[in-house]
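> Sequence and predicted structure below; questions after.
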Amino acid sequence: MEPKPYGAHLAEAGTSFALATAPEAERVEVCLIDDAGGQTCADLARVGEAEGGAARWEAVIPGVGEGQSYGYRVRGPWDPSRGLRFNPAKLLLDPYSLAVSGIYRGEQEVHAYVFGDPAAIDRSDSLGCAMLSIVCDHGEYDWEGDAPPRRPYSETIVYEAHVKGLTELHPEVPLELRGTYRGAAHPAVVGHLTKLGVTALELMPVHQFIEDPILVGKGLSNYWGYNTIGFFAPHNAYSSSGDRGQQIAEFKDLVKAYHRAGIEVILDVVYNHTAEGSHLGPTLSFRGIDNAAYYHLVPGDEFHYMDYTGTGNTLNVGHPLALRLVIDSLRYWVTEMHVDGFRFDLAAALAREDGNVDMVSPFFELVAADPVLSRVKLIAEPWDVGPGGYQVGNFPRQWVEWNGKFRDCVRDFWRGEPGTLRELATRLSGSADLYQDDGRRPSASVNFVAIHDGFTLRDLVSYNVKHNEANGEDNRDGTDDNRSWNCGAEGPTEDPHVLELRSRQERNFLLALLLSQGVPMLSHGDELGRTQSGNNNAYCQDNRTTWIDWEHGDRELLDFLERLGELRKQHPVFRRRSFFDGTPVAPAEGDPLPDIVWLDADGSTMGSNDWDEDWAKSLAFFLNGDAVPGTGGAPRDSDMLVILNAADNDVDYLIPAGPFPAKWETVLTTCAAALVGERTGAGERFTVPARSAVVLEAVPD
């Protein structure tokens, strides 16, 4: 039996409202707000118990229809020392709001306590300042037969993008649509991703979030959006047509447009905390409804919040009420909004039970058993900032994970760090050390070199250190562990040698990313050489620092990535569904070649002593086209030979002979010195230029 729903739902006689509160709540009112800002309030009736001992309140209000603005007032004790923060002067968002109107400006009126005295209740009314929930109806939207593409992970290339930054400067998108859902759905943008070979668009947060008044006071903005206050509502500022429910149809239009192009839509979701922050934050919704159910409070000191996220609070997904909220939200975005999956920000926080990380927590069990959620893509950012929060490789089998180890290792290799070959081979072949023992596949590893958090790809090869002065924190924010290399000059330069090397390094990174086993993920604009001028923490930069500069993009880099994506698409050896069986030993005479062979520069198989030589900065691997799983033993693909040279000198590779193919053709290179189409044979010397990579395909006899 399905549990009774929460939120506002149209009924024959009007609209039904249902809310769960802490059991200590004494009275609940729904307040209907008219266009002049006036309110009409009606009591909800307490009708019984809800999840985890909470109280359920209900009412049907006649004459209320679609587009009505509303909020709740909840009366009860003000006793922060016991975790009780009721304040009926504060108009509260419905936790199940499908759309939200208005913005948060940080006024005293939306804070339940008196500024300067966190224990004292503030009785000023927030009406006129509060964000409002909207009554919505999904019934009339025409999906026109929309169907999810449902691509397997092995066929997936993810493109991480920001709704606004994607189109704010796009010359083909009409001005009135730039920075909106409709702008992101414009044919010019969809066509760009299609040509790039992208199969999944991962949108940075689109759940309703709020601004940080401190940032606004500095002329900055909460641009990234990791500050959610509405887990069902599309962010209203990304709507081109209004915030009274229009944002829902616009978001659906976006999903429909990408599905038509065969591209999935994945949401970056932030269920680990809310925008209400610490005990000094505003009371916008959850805090004034059931503070102890929705948040982890400090044991023995319930005035304060446990902070495993670095944001001031942590959503208590271990409580049945908060857990249901998250599960209901996820199901809503799949069933009503047709999204294809989720990337969970700081996902380790969702596994915290009594402060400890537990990968068999109720959240993961419910997701695994849910007939809707178990069928969509589930991507974890496998860490949080609390104790024991680094959980790379530990998530349940049906999950895949952002692989930070891939990023760090590939960055180290291409900047010339010694002793990286052993780990590099592990990362390029799918990170079996992290995922194989759990029965998972190489696709459990979502590989990336650059994402929204950190340097862009262009900045990774242009800066040795961060340059975050524009963030207003004296360059203290953002990580210092960038593993970057500026190629000989810090920042902008006219030196042609430095510029050529940077371009080559960008291509090297992209080649390693796209031709590794696992799911490659690109960060928006990296294909065009997007720069943030060395800012590695641009969360607050809603300006040209973070927007894609389409007009001045690097077309040569874009062309290279398109060819690289096509190479991956054409050759299943680069996107296997199972881990390699090949071991670092030479095959015996007469034996078939393994599925992968790691090779030294002299054409021999890498020996146990070769992997850890500090001076060794190049590596080659052979991929057997006859040994791709799922072929029934029949040939399915070409043999491929990939050579990576991170040394600052050219390296002569002896093309392997014996059981290996006799002839090879260069099909891709990151260095202009080697020409695509050149042929070479077994036993011949093949020069791989300094800091470059080449891909050779076997030529049939």
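Arrived safely, thanks for sending.
> can we go C-alpha only for contacts and neighbour counts from here?
Noted.
> these two touch, right, G165 and T545?
No: applying Cα atoms under 8 Å, one finds G165 not in contact with T545, separated by 9.5 Å.
> Out of the two, name the residue with the larger neighbour count.
Between G165 and T545, counted using other Cα atoms under 10 Å, the more crowded position is G165 (25 against 18).
> roughly how far apart are Y238 and A347?
For Y238, the distance to A347 (Cα to Cα, to the nearest Å) stands at 25 Å.
> ignore the last one, G582
33 Å.
> So for the two, which residue has more residues nearby?
A347 (25 against 16).
> Below is structure B, check it against A:
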Amino acid sequence: MTSLGATAIENGIHFAVWSSSARRLLVSIFDDTGTREIDRLELNPEGEGVHALFVPSLVAGTRYGFRADGDYAPERGLWFDPDKLLADPYAVKIDRPYQYHWRLAAKRNEGADTASLMPKAVARNLPQPLSIQTPLFRPGGLIYELNVRSFTKLHPDIPEAQRGTLAALAHPAVIEHLQRLGVSAVELMPITASIDERHLPPLGLSNAWGYNPVTFMALDPRLAPGGLKELRDTVATLREAGIGTILDLVFNHTGESDRLGPTLSLRGLDAQAYYRHMPDGRLANDTGTGNTLACDHPVVRQMVLDTLRHFVRHAGVDGFRFDLAPVLGRIDGTFDPDAPLLQAIAGDPVLADRVLIAEPWDIGPNGYQLGNFRPPYLEWNDCYRDDVRRFWRGDAGAIGALATRLAGSSDVFGRTGQPVSRTVNFIAAHDGMTLADIVAYEKKHNAANGEQNRDGHNDNLSWNNGVEGETDDLEIARARFGDQCALLATLFASRGTIMLTAGDEFGRTQKGNNNAYAQDNAITWLDWARRDEALEQYAASLSAMRRAFPALSDTHFLTGEPPDGSDVPDVAWLTETGAPLGEADWNDPARHRLVMILGDSGGGRLAVLVNGDRRQCVFTLPVRDGYEWRPAIEAQAIDLARPLPGRSVNFMIERGIETARAGKGS
């Protein structure tokens, strides 16, 4: 197939766009300001749905958009309207952000031309592809999920003009923070061009998260005013610091929404092909956003692959996280783990070694697919999130589930006989309550979203120590700090890949808002000036310990047997008295304590002491001749002869006595 989009070549620009059912396709050429249409040219059909035209004398930097004419019958999935200027699905740059206006959704012949409302695509020569390097990130590492704007908007060390942009992530102060936390890769929430949902502007709100895309390759000018070069340079700087970059991409829907939504790009070009429809002609809505991309269509599949290759070749990213990923694997509406698109991504020569992470659920039929993706896809593990929260909330009978999650969730990812876990463990993510809010708010507080607190999940598995929200009570503050430490320690003690959302390491709060997608303000902007430095230091210490003891990040499932080259079992599960946990212990609904002892191939051992009870407890660990137990985190003044505090996680490392003495004196 002809290369789609606008390709600047010698003496002109080649335009190409795909539609299987438009009668006419045109390209509109605009002046250098993008405000005046100076030409409108019809493209020539070239077969297989491609319409193309070479326009001599045009140069890189030309602003343009497409128009399509044909039948207008939305009930049959036909939305052709030549008064709608359409964004090029293959645009790599746009000249300004998308902004919602009611005329973008007007019916044919009921609204004026939309060119004045639409960003213009900018034709350009792409830089030479990068030399593709092996991703820095490997399963078992620490992913740091962040929103570019909210992460840097209030950072005092970043120049004000740079705050809220991709370039800010390359600032030395940010790099130092990420390195201190031991971040393996940053996962950037969507940075491609998106549009506000139509109900937000009347409320004075805007989409702060970016999960409402229009064009898939073009970066949002607000986040990347320097365009592709800004992303490329930032990725390179992070890589020099030993930190990979993962892009969170949305290929499940677009900002064109439901039948009342705006016509911006794919809908106006060929809605029948680009979107899935129900038998009665209605748009399928497996995403809850009004439409669903038809990822089983060959042209959509090719567009997704071309987008991923673009970001690897021209920006050097390590990989991708796929929002509502079952949509990518739906064939005629039914999820298939061997769907052509999923296989094509995993088998593509450019993409095969990239980090691939699936959010394994959507709201369509059989949309919950946790554990059902094939290797090499990693998966967000909400079972981990929920079971860890249940345990620390104090739910009865949660000890067995906690152990399973600590060990890598073999019940989920070992069902097909795979020897390794594909879990991405997390306790909090961008959607839902923050880590600090989990321990301070039993119920959501979403009134600021303008939907009378109806939006967002109702069951957060959260709790509050005292009065919800802020308090000056010292004991309550201590209890909340302790619970945050326990949750962080559990995360860093868990086998497999782990994910921490930016700011949770220093106690960020959204005041109980568990669906803050529309809060581009102080609710979501990280307050660097008021961060909890003690909690931040503890998170950094946990990360250092995890890196020092590789058994914590190992993705292989535990067997209870010694690994090769060792006489120490890879795991032992004990009670607080040092006895093996028996069936009665596992089934005891009142049990809230356990010890996990991990062994490594070198014969070393690490003990994770979990006390989920509010009462203090003395823990006893098995002792070997010539070895002794010492705190694995120096900040923890652990004396096993004294009671360990309730609702805490502590770590002890076993070392040879002579080695320990030599280390102490060195």
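On my side now, so go ahead. Note that the structure is a prediction, hence the values are computed from the model and not measured.
> After superposition, what's the TM-score here?
Superposed pair, TM-score by TM-score structural alignment, normalised by the length of structure 2: 0.95. Supporting alignment: 652 aligned residues with a Cα RMSD of 1.9 Å.
> corresponding residue for I327 of structure 1 in structure 2?
Structural correspondence for I327 of structure 1 with respect to structure 2 (TM-score structural alignment): L305.
> repeat for G262 of structure 1
G262 of structure 1 maps onto G242 in structure 2, by TM-score structural alignment.
> Same question for Y96 of structure 1.
In structure 2, Y96 of structure 1 lands on Y90 (TM-score structural alignment).
> That match is in contact with F15, isn't it?
No: contact criterion Cα under 8 Å: Y90 of structure 2 and F15 do not qualify, at 10.4 Å.
> shared neighbours, the two?
L4, G5, A6 (Cα atoms under 8 Å, 6 or more residues apart in numbering).
> average distance between the helix ranked longest in structure 1 and structure 2?
Under DSSP state H, the helix in structure 1 containing the largest number of residues is helix 496-514. Superposed on structure 2, helix 496-514 of structure 1 shows a mean distance of 0.8 Å to its aligned residues (mean Cα distance after the TM-score superposition for structure 1).
> for that helix, packing partners?
With contacts taken as 3 or more Cα pairs under 8 Å, 6 or more residues apart in numbering; DSSP states H and E, helix 496-514 of structure 1 sits against helix 404-414, helix 457-460, helix 555-570, strand 692-698.
> rerun at 7 Å
Where contact means 3 or more Cα pairs under 7 Å, 6 or more residues apart in numbering; DSSP states H and E, helix 496-514 of structure 1 is packed against helix 555-570, strand 692-698.
> now those as CSV including mean neighbour count and distance to K617 of structure 1?
Listed next are those as CSV, based on neighbours: other Cα atoms under 10 Å; distance: least, Cα to Cα, whole Å:
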stretch, mean neighbour count, distance to K617 of structure 1
helix 555-570, 17, 23
strand 692-698, 24, 11
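> close enough to count as contact, L260 of structure 2 and A105?
Yes: judged on Cα atoms under 7 Å, L260 of structure 2 makes contact with A105 at a distance of 6.4 Å.
> So for those two, which sits in the more crowded spot?
Per other Cα under 10 Å, whichever of L260 of structure 2 and A105 has more neighbours is A105, with 20 against 14.
> how about the more buried one, what's its partner in structure 1?
Checking with TM-score structural alignment, A105 of structure 2 has H111 as its match.
> who touches the closest residue to that match other than its chain neighbours in this structure?
Spatially, and ignoring its direct neighbours in sequence, H111 of structure 1 is nearest to P282 (4.3 Å; Cα to Cα, 6 or more residues apart in numbering). By Cα atoms under 7 Å, 6 or more residues apart in numbering, P282 of structure 1 lies in contact with V110, H111, A112, E276.
> picking that back up, just say helix, strand or coil for the match of G262 of structure 1.
In three-state terms, and counting by DSSP: H, G, I helix; E, B strand; the rest coil, G242 of structure 2 is coil.
> Relative to A236 of structure 2, how far out is it?
10 Å.
> Check Y275 of structure 2 too.
36 Å.
> Also P419 of structure 2?
Counting by Cα to Cα - P419 of structure 2 and A236 of structure 2 are separated by 34 Å.
> Just give me the match in structure 2 for F364 of structure 1.
Match for F364 of structure 1 (TM-score structural alignment): L342.
> contacts for whichever strand or helix holds V47 of structure 1?
Assignment of secondary structure by DSSP states H and E places V47 of structure 1 within strand 45-49. Where contact means Cα under 7 Å, 6+ apart, the residues beyond strand 45-49 of structure 1 that reach it are A55, R56, W57, E58, A59.
> Now for the first one: which residues touch it?
With contacts defined as Cα under 7 Å, 6+ apart, A55 of structure 1 is in contact with A20, T21, A22, P23, R46, G48, E49.
> Find the nearest non-adjacent residue to it, please.
E49 (4.6 Å).
> if I look at the one you found, how far off is E24 of structure 1?
Counting by Cα to Cα - E49 of structure 1 and E24 of structure 1 are separated by 12 Å.
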